[in-house]
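**Student:** the following block contains a protein sequence and its predicted model.
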Amino acid sequence: MLDEKLNGDMEKTAHTNEEDEYDESEENDPFQKIMERAGNHGRFQLIYNLTFVLGLAAAGSMVYMNVILALDIPDHWCTVPGRELTNYTMDEWRHLTLPMQTDNRGTSKHSRCEMYNANFTEINDWLHWNKSESNVTVCQHGWSYDRTWYEDTITTKEDWVCAKDLYVTNTFVVGRVTEVVGSFVLGQMGDAYGRRIVYYISIAFCALGRSFSIITTNYYWVFLFCTGLTGLAANSLFQAPQIVGMEISREQDRSIIAIYQSIGWSIGTSLMPLLFWWLRDWVVFMWLTTVPTAIILIFFKYVIESPRWLISKHRYRDAITQFKKIAKINGRQFDLTEKELVQLYANKQADEVTYGMASLFSGWHLTRNTSIMGFSWCVVAVSYFTLVLFSTRMGGNPFLNFLLQSVVEIPAYVVARYLGDTYGRRFTNSSSFLLSFLACIPLIILAPDVKYERIMVGLATFIKFLNALTFFMVNLQSMEIYPTCMRQTGIALGTILANAVGIFAPYLVYLGTTVDIRAPYYILGTLFLIGGIGATFLPETLHKKLPDTMEEARHFGKHDKFFSLPKAPPKVAKAPTAEEVHLNQTKFAP
């Protein structure tokens, strides 16, 4: 039988809701009262979050991002036969056989894709040979590549340069397009059929898609298809486990769970460049960064369905099963019956008709929140991919450039969590966007001069730091603003919009590397400014109860003051039980 305290809390909540329309306090969340019985801060949460939130994020980031390094284009030039018959150095030979062209900084350099149209094996008098009288033609004998950093990449193996240089750009675009499709389909599947089935589908698609792409590079269209298969499930691979982890944990642990996934991502993306730098061969590198995602399947014992989602679908018996599974690993007794759970939610949840993503635009307040969140996702995504793709095209060591932009994410997440839990999600999100806008200004001024290369790398790394901070906040806000019945759909909508706009990121990089190096920063700076202003109009989610129904989501943050910081709810003195004292120790924290 339900204990009196739980019933008393529910009656108090109902009374409060009648007076205030919707009480957003976490203290009035009936689901948290139930989760406390099973343990919402115990051993199960620790194992689940370390394995499926942090561990899978590390493995998933590698299978998702490894193709970026494998498709890097080293410096290259036309192979011109005849140097072996002379005493010229490579630089002298290129000066004789290759025309000069202006690069993206306005500097004159040897052409990468053209050569003088002459038979250099038959020239005897090099002193009197006039290069200007020779016609210029495209490379006739293939290309030579700078092997300083790589022994081989996909692009050097298949010669995806010059006339085929858009092969690389289009590969990234296909990945973004399929991510849009996958986010739409799998995101709604997660809310319709559950998080667990989406988890298994995502691992299968990512692992198989990337594995087949490794062995099909000589068949470009097959390679594109396999790359698209990976992109199809890339976003849901991270979303499904994190949503479950957040829904079965305490309110104060939400930001910790978000930081787990973010740090897992950074660990994976930091290991990748170091591994490739050591191996120098793309095939072994790709296999070693793909297999770990499939290995996560051995932990199937701890894969659960979200009991919060099951309750929202009125699958109370299944929810009780999941509660008992959590309680068993947490060392607790869970004696709540299906009948009691039904009674508890009898007056809480009426059947709601939802219309997929269209439901997120029902009512002005929810429409505004959804629109701003969508735009924030777009800015984060296009800036992230532009900075990451651009990092390997900047001067110096491509592995160190990539590593810097990955390692800097870890302190960014720590700072984001502190700021988000102290000053609120809204303030942190907006401030990060506006600082990114300001950092773009000196980049635009200094970019044309190669002597400021190190300063450029430093500023780009600082923007990447802010980008990671903003991503942490946007991801956390998405988890907290949307209702349980539409949570994965809401996040999926954000990633759909993000990847739709993210399609342009490879072309921004192409524009910056072939036309004007400042072009990407003009566009990113404008997006940062608009995003920073827009984020101030989002509701604050710190110390708020997660909305469960569409009605709660429509009123979420409706009465918040624009110029305000979040306040923690007053603490109520409560004597802990012996069981709580034992289980709520730091070593059992998620």
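**Tutor:** Good, I have the coordinates. Residues are numbered from 1 along each chain as shown.
**Student:** can we go C-alpha only for contacts and neighbour counts from here?
**Tutor:** Will do.
**Student:** now Ala447: closest residue in space that isn't a chain neighbour?
**Tutor:** Distances taken as CA to CA, 6 or more residues apart in numbering put Arg518 closest to Ala447, at 6.2 Å, once the chain neighbours are dropped.
**Student:** ok, the one you found - contacts?
**Tutor:** Residues near Arg518 by CA atoms under 8 Å, 6 or more residues apart in numbering: Leu443, Ile444, Ala447, Pro448, Gly512.
**Student:** what's the farthest-apart pair in the residues you listed?
**Tutor:** Farthest-apart pair in the contacts of Arg518 is Leu443 and Gly512; separation 12.7 Å (CA to CA).
**Student:** which residues of the chain fall in strands?
**Tutor:** Here the chain has its strands, by DSSP state E, at 76-78, 100-102, 108-110, 114-116, 136-138, 143-145.
**Student:** now the first one: how far from the chain's centre is it?
**Tutor:** When C-alpha coordinates are averaged (CA atoms, centre = their mean, to the nearest Å), strand 76-78 and its chain have centres 35 Å apart.
**Student:** one more: the fifth one?
**Tutor:** Chain-centre distance of strand 136-138: 42 Å, with CA atoms, centre = their mean.
**Student:** what residue, apart from its backbone neighbours, is nearest His365 spatially?
**Tutor:** Arg554 (6.0 Å).
**Student:** can you report how many residues lie near Lys301?
**Tutor:** Neighbourhood size, Lys301 [other CA atoms under 10 Å]: 7.
**Student:** in addition, the following structure is provided for comparison:
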Amino acid sequence: MCGVLIGAIGFGQLADFIGRKKTIFISLFLMIVFGAIVTVAPNYTVFVIARLLVGTTVSGIFLSAFVIGTELTGPDMRTWTATLPHVAFATGYMIYALMAWGIRNWRPLQLTMTLPTVFLLFSWPFLIESPRWLISVDRHDEAAAIVKRIAKFNGVTVPEDVLNYRNEKKKNDRRYTAIDLLRTRNLLIRNLNLFYQWFVTSMVFYGLSLNTSSLPGIDDYVAFFLGGFVEIPGLFSSYYLLDILGRPKCQCLYMTVGGIACIISPFLAPPYVPEHLAPLSIALAMLGKLSISACFNISYIMSAELNPTILRNVAVGAGSMWARIGGVVSPFVVYSKQLWLPLPFAIFGGCAVLAGAIALFLPETMGADLPETTEEAENFGTKRKPRSVYLSDIEKHGEAHQNSAYQEEENAGEKTDDSARDDLSDDTAL
């Protein structure tokens, strides 16, 4: 999890610098190398370091692939293309449970996990770079070529004025980093909210996965498989509801349902209830996993839709970084059952309910165009007209001086009016 955390911010930033496609294939190559090292690790230290490095590559692949899919599609299909990678994730989750059940030795299991990555390297000709990213770095000709390729495949014609479009704004050569996610007021508030959503989602998701052994009457491999299986209905239900209820309301709904299910679940298991009611506890725990899986999907979508193109990959990466912190914390929360058996579920549930409540403060992005610049993202969901968020010291001084001069002029005008009224009063008295 620490490796995935490092990769989330590192490869997320790299993808905004060199592009999404290159980042994916660099990550794929490194995943093969470090995965092979894990397989032949001579001792535990080498194993841990290699696993950490494998974790960094996971972020480079999944986050960049998700962002490409999001940036390639319009508002009407964005929810669908954003949901599909998570369905693939859940499918891999179930397949891994079957692999672990059939391959009990960890070395061949690790090798079996690594081998499919080799075949992904041959997908280079079939994966395209994000045209949005190319335009954001002023590579318009490459973007136009990709749009033509997509149009030809889909059998449509793109208007020439679209292909010949050039952004008339002066190119900004400044490199944007994760700090820019917090540099302006609205982006700061929204991203802090999103970071908490990511943190809670991951903590509960992996916490429930790790805590399946405490569920009564269920084999570890079966519980792990079911944990992946229940994600599928959670993801598909979120796909349908996201374009009906909207993003923040959906997040609130799933977080609240998942949180309440977590809190109640342990109290429906022995010793609190008779043994024959134990399946109710399992069902509620799986309902919590279903709901939290949907929250993962929604957190990805909101992070991508609320942040600008020049920061989108690093925004999703920063959110994923906080998710990994939640993943790192989750085993320790699970371990708190040594103090009181229901305590982990109470912590998971309480944090999820709070996350659901504050999700309602995020602006709605359903059907909206993706923001391209930080200014557009800053003003998204507000009635403010676009303006410079920050003023330099000279501008601040000039504005203050202008306001001071205007105030003096206004005061002088008032004095003149007062003098005129005094003169008029004198004339009237005479």
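**Tutor:** Everything's here; your move. Computed from a predicted model, the values in this text were never measured in an experiment.
**Student:** before we move on, the earlier item: would CSV of the strands of the first structure with distance to Glu409 of the first structure be doable?
**Tutor:** Putting the strands of the first structure into CSV (distance: least, CA to CA, whole Å) gives the following:
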stretch, distance to Glu409 of the first structure
strand 76-78, 32
strand 100-102, 35
strand 108-110, 35
strand 114-116, 40
strand 136-138, 42
strand 143-145, 32
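**Student:** which residues does the aligned residue in the second structure for the residue nearest to His365 of the first structure contact?
**Tutor:** Using TM-score structural alignment, the partner of Arg554 of the first structure in the second structure is Glu378. Going by CA under 8 Å, 6+ apart, Glu378 of the second structure touches Thr184, Arg185, Asn186, Leu187.
**Student:** same thing with Arg132 of the second structure?
**Tutor:** Applying CA under 8 Å, 6+ apart, the residues contacting Arg132 of the second structure are Glu71, Leu72, Ala143, Thr309.
**Student:** Ile263 of the first structure now?
**Tutor:** Applying CA under 8 Å, 6+ apart, the residues near Ile263 of the first structure are Leu54, Ala58, Glu409, Ile410, Tyr413.
**Student:** try 10 Å
**Tutor:** Neighbouring residues of Ile263 of the first structure by CA atoms under 10 Å, 6 or more residues apart in numbering: 53-55, 57-58, 257, 269, 406-407, 409-414.
**Student:** which of those residues fall in helices?
**Tutor:** Secondary structure assignment (DSSP state H) places Ala57, Ala58, Ile257, Thr269, Ser406, Val407, Glu409, Ile410, Pro411, Ala412, Tyr413, Val414 from the contacts of Ile263 of the first structure within helices.
**Student:** which one among these gets closest to Lys558 of the first structure?
**Tutor:** When those are compared against Lys558 of the first structure (criterion: CA to CA), the nearest one is Ile257, at 26.5 Å.
**Student:** quick one: that closest one from Arg417 of the first structure, how far?
**Tutor:** 10 Å (CA to CA, to the nearest Å).
**Student:** swap in Leu232 of the first structure?
**Tutor:** 30 Å.
**Student:** what about the corresponding residue of the second structure for Met373 of the first structure, how many neighbours?
**Tutor:** Aligning on TM-score structural alignment places Met373 of the first structure opposite Leu194 in the second structure. Neighbour count of Leu194 of the second structure, defined by other CA under 10 Å: 26.
**Student:** same question for Asp76 of the second structure.
**Tutor:** 11.
**Student:** picking that back up, are any of the contacts of Glu378 of the second structure buried, and which?
**Tutor:** Thr184, Asn186, Leu187 (16 or more other CA atoms under 10 Å).
**Student:** now, the residues you listed that are in helices?
**Tutor:** Reading helices off those with DSSP H, I get Asn186, Leu187.
**Student:** could I get the buried ones among the contacts of Glu378 of the second structure as a markdown table with distance to Asn164 of the second structure?
**Tutor:** A markdown table is the format used below for those (distance: CA to CA, whole Å):
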| residue | distance to Asn164 of the second structure |
| --- | --- |
| Thr184 | 33 |
| Asn186 | 34 |
| Leu187 | 32 |
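**Student:** nearest to Ala304 of the second structure, of the buried ones among the contacts of Glu378 of the second structure?
**Tutor:** Leu187 (12.5 Å).
**Student:** and that closest one, how far is that from Leu194 of the second structure?
**Tutor:** From Leu187 of the second structure to Leu194 of the second structure the distance is 10 Å (CA to CA).
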